[in-house]
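J.: Give me coordinates for this.
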Amino acid sequence: MTDRFRELVVNDSLVDIQYKTDPPTETVSPRVTYDRDDVPHVYCMKKTIPLSAFMERYARGEQRMWLAAYRPSNGRQTTITFAKHDRLTFGKRFIDAVAAERAHLFAPAQDSDGDASAPPPISSKKTAEVSSKAAKKISLEELELSLALQREIGRLGEDAAYRHEYVRLHALDCPNPAEHIVRISEDDVGAGYDMRSTFAGQTRYIEVKASTTRMDSFYISENERDTLAKVGQEAFIYLCRVDRDAPKNSAVVREIRDPMNPESGILLEAVAYKAKLSN
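T.: Okay, here's the model as predicted:
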């Protein structure tokens, strides 16, 4: 094994993996130790193994993995269980490192004729089929990691939209903007918008769309489309650019009023089908 992935280690921990423990709830990260050659190791499933070996196994989509960590309060060992996805948060460096490792592991090999052969087979129970210019397989764990990342970006986008709206109301001499902004998405994910802002007789129903890159396009559900169309001039889409390394730098880059009005400049394109049985 090599001494790769050392950049993921900070203060003898994998700080880009954060886990909420059982009560009393604390945030922990996997602990890292070193061998005689100063190669970083982790305690994984009752064995101490090189960090590079863990990263390879994780990138391959191995199931039921766990790592050891220490509780900040008392220094006692606790377990980070990767199956408990709702408790995990992954940092950008870890996500990028896993993606790079998967690209390396499953890169097409060249045969004697110079043609790329198929990547190593992955169990059909752990894959999902996606289409781009060509179909590729991703593991269930990779899909879940991607969804977790999307949720994090969405949350950071909503935080940025809230700050933006707070500043806007403050500029209108609103005495206490926090009392006039409601984050609907925290209680009702099916409302068709994320935030409602009401002040001085004016209401904004705000749907937040967030991305870490330039936003030339975004997805909108049928429910969001119908809801925003119904409220018309009171409907807004806030486009947010998210900075995951410095979340407070995330910001609203554009407000779109009455977004379902053809004059807003938004062009809707159908990208999915709803299938119904005929009998």
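
J.: drop to CA atoms for contacts and neighbour counts, all remaining ones
T.: Noted.

J.: ok, residue 211 - contacts?
T.: 153-154, 157, 240-242 (CA atoms under 8 Å, 6 or more residues apart in numbering).

J.: May I see those organised as JSON lines, with secondary structure and distance to residue 226 added?
T.: Formatted as JSON lines, those follow (DSSP: H, G, I helix; E, B strand; the rest coil; distance: CA to CA, whole Å):
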{"residue": "153", "secondary structure": "helix", "distance to residue 226": "24"}
{"residue": "154", "secondary structure": "helix", "distance to residue 226": "21"}
{"residue": "157", "secondary structure": "helix", "distance to residue 226": "22"}
{"residue": "240", "secondary structure": "strand", "distance to residue 226": "22"}
{"residue": "241", "secondary structure": "strand", "distance to residue 226": "25"}
{"residue": "242", "secondary structure": "coil", "distance to residue 226": "26"}
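
J.: mind listing the helices for the stretch 101-250 of the chain?
T.: Along the stretch 101-250 of the chain, the segments classed as helices by DSSP state H, counting those that start in this stretch run 140-171, 222-231.

J.: So which of the ones you listed is the most surrounded?
T.: Comparing these by mean neighbour count (mean count of other CA atoms under 10 Å), helix 140-171 ranks first with a mean of 18.

J.: out of the contacts of residue 211, who's nearest residue 257?
T.: residue 240 (14.7 Å; CA to CA).

J.: So that closest one sits against residue 209, correct?
T.: Yes - using CA atoms under 8 Å, residue 240 is in contact with residue 209, at 6.1 Å.

J.: Need the residues touching each of these two.
T.: With contacts defined as CA under 8 Å, 6+ apart, the residues shared by residue 240 and residue 209 are residue 157.

J.: Could you also give me the structure for this second sequence? I'd like to compare it with the first:
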Amino acid sequence: MTLTSGKRVIGWESCQYNDTTSYTQKVTWYFSDPELWYEAIGKASVPVLMSLVGSTLDRTTGSLRNFNHQYAFADYRPYLTQGVINSFQIPPGVYCKNDVNLKDLPTIPSHFTLRSEIIDAFRHTVGWTHEYYDSGLKLSRYDFKDSAGGKYGTNELKRIHDFNSGVAYIIDKVTGQCWTSTIKLQDYDNRDINGTHVRLRTPSEFFDLDRSNYSYVGQRLSRGITCDVWVSKSHYWPPPGPNYYATIWEYYFTADTRTAVGSTSEFNVPVQLRITQTVVRGNTYYIRIILNSENHAL
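T.: Below is the predicted model:
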């Protein structure tokens, strides 16, 4: 059989009747003839046309009405491209309330170092941090540069928190000058105990994975890396408070695992944290993370 388009096809017909709507129709499916028509995807039979011809009861006039519907199909593929697959997923920056989590968050190692590139898409600024963490030693370190020129100047600084003694050491990496102070409440690496004392955050708390319920939303690419993504809605941003806004947090972890140096334990590496403030449209923070689970000297 040859259609008006010139394509050689094979046809199948069926007759259908529906009591509710009183319609009768002949359905004809046309598939390409693999012996006489070679498709771009290879020697395969693909849907080309569906024809619906029949009559149905017109509820306005009470009489039968004829119809003839033709559905032509083009660009058929017996698979889904990555772009099509992504269209079934929840888009970035969207949180669905009461979503069911189908995959647990990865476990964070007990010690690690990480470098972060912080991009504020609203203010058009880029910052960076270099952080060290060891829950066993009860130590953390945070390298940064205060571009505003605060109490400790504008040189690159190294801030070490010793939770064994409760002392914070701030060191100018250029001059070597050192200052000491108590570890401040609501700092990046601690949690309040009783209003006057603090403790080191657990590995999960360090990434704020404990403050809200995360739901797995599938896989996305970040910096060319296939990542598993979890999303949640938080009311603890921006730090240190007390004025917080509703924000959507999206954590990207590598889909495959890595092995820590000197250990047989496998872990998924956090690649990116995306924070979207829902009050101010477009105020989005992209935190790109490069993490090593190595026990470097603090």
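
J.: where does the TM-score land?
T.: The TM-score (TM-score structural alignment, normalised by the length of structure 1) is 0.20; 93 aligned residues with a CA RMSD of 6.1 Å.

J.: hang on, the earlier thing: and residue 240 and residue 209 of structure 1? which has more neighbours close in?
T.: Each of residue 240 of structure 1 and residue 209 has its neighbours counted (other CA atoms under 10 Å); residue 240 has more, 29 against 22.

J.: which one is that one nearest to, not counting chain neighbours?
T.: In space, and not counting its chain neighbours, residue 240 of structure 1 is closest to residue 252: 4.2 Å by CA to CA, 6 or more residues apart in numbering.

J.: does residue 15 of structure 2 belong to a helix or a strand, and which?
T.: Per DSSP states H and E: residue 15 of structure 2 is located in strand 9-18.

J.: Who are the packing partners of that strand?
T.: strand 23-32 (3 or more CA pairs under 8 Å, 6 or more residues apart in numbering; DSSP states H and E).

J.: contacts for the strand it packs on?
T.: 7-18, 44-57.

J.: Buried only: go through the residues you listed for me.
T.: 8-10, 45-52, 54-57 (16 or more other CA atoms under 10 Å).

J.: just to revisit the earlier point, can you redo the contacts of residue 211 of structure 1 as JSON lines with distance to residue 127 of structure 1?
T.: As requested, those are exported to JSON lines (distance: CA to CA, whole Å):
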{"residue": "153", "distance to residue 127 of structure 1": "24"}
{"residue": "154", "distance to residue 127 of structure 1": "25"}
{"residue": "157", "distance to residue 127 of structure 1": "29"}
{"residue": "240", "distance to residue 127 of structure 1": "31"}
{"residue": "241", "distance to residue 127 of structure 1": "31"}
{"residue": "242", "distance to residue 127 of structure 1": "29"}
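
J.: secondary structure class for residue 204 of structure 2?
T.: helix (DSSP: H, G, I helix; E, B strand; the rest coil).

J.: Would you mind measuring from it to residue 284 of structure 2?
T.: Applying CA to CA, to the nearest Å, the value for residue 204 of structure 2 to residue 284 of structure 2 is 23 Å.

J.: Please say which of the two ends up with more neighbours.
T.: A direct count of neighbours by other CA under 10 Å for residue 204 of structure 2 and residue 284 places residue 284 higher, at 21 against 16.

J.: does the more buried one really touch residue 274, like I thought?
T.: Yes - here residue 284 of structure 2 reaches residue 274: they are 7.1 Å apart, a contact under CA under 8 Å.

J.: quick one, strands of the stretch 51-200 of structure 1?
T.: Applying DSSP state E, counting those that start in this stretch to the stretch 51-200 of structure 1 gives strands spanning 66-70, 77-81, 88-90, 127-130, 136-139, 181-182, 195-199.

J.: out of those, nearest to residue 59 of structure 1?
T.: Closest to residue 59 of structure 1 of the strands of the stretch 51-200 of structure 1 is strand 136-139 (CA to CA; 9.1 Å).

J.: what about the longest strand in structure 1?
T.: Taking DSSP state E as the criterion, structure 1 has its longest strand at strand 202-211.

J.: Okay, buried residues for it please.
T.: Within strand 202-211 of structure 1, the residues that qualify as buried are 203-211, counting by 16+ other CA under 10 Å.

J.: Starting from residue 221 of structure 2, give me the distance back to residue 86 of structure 2.
T.: Counting by CA to CA - residue 86 of structure 2 and residue 221 of structure 2 are separated by 10 Å.

J.: nope, residue 143 of structure 2 is what I was after
T.: 28 Å.

J.: who's more crowded, the two?
T.: Comparing residue 143 of structure 2 with residue 221 by other CA under 10 Å, the one with more neighbours is residue 143, at 19 against 12.

J.: got a list of what the closest residue to the more buried one other than its chain neighbours touches?
T.: Leaving out its chain neighbours, the residue that sits closest to residue 143 of structure 2 by CA to CA, 6+ apart is residue 158, at 4.5 Å. By CA under 8 Å, 6+ apart, residue 158 of structure 2 lies in contact with 141-144, 169-173.
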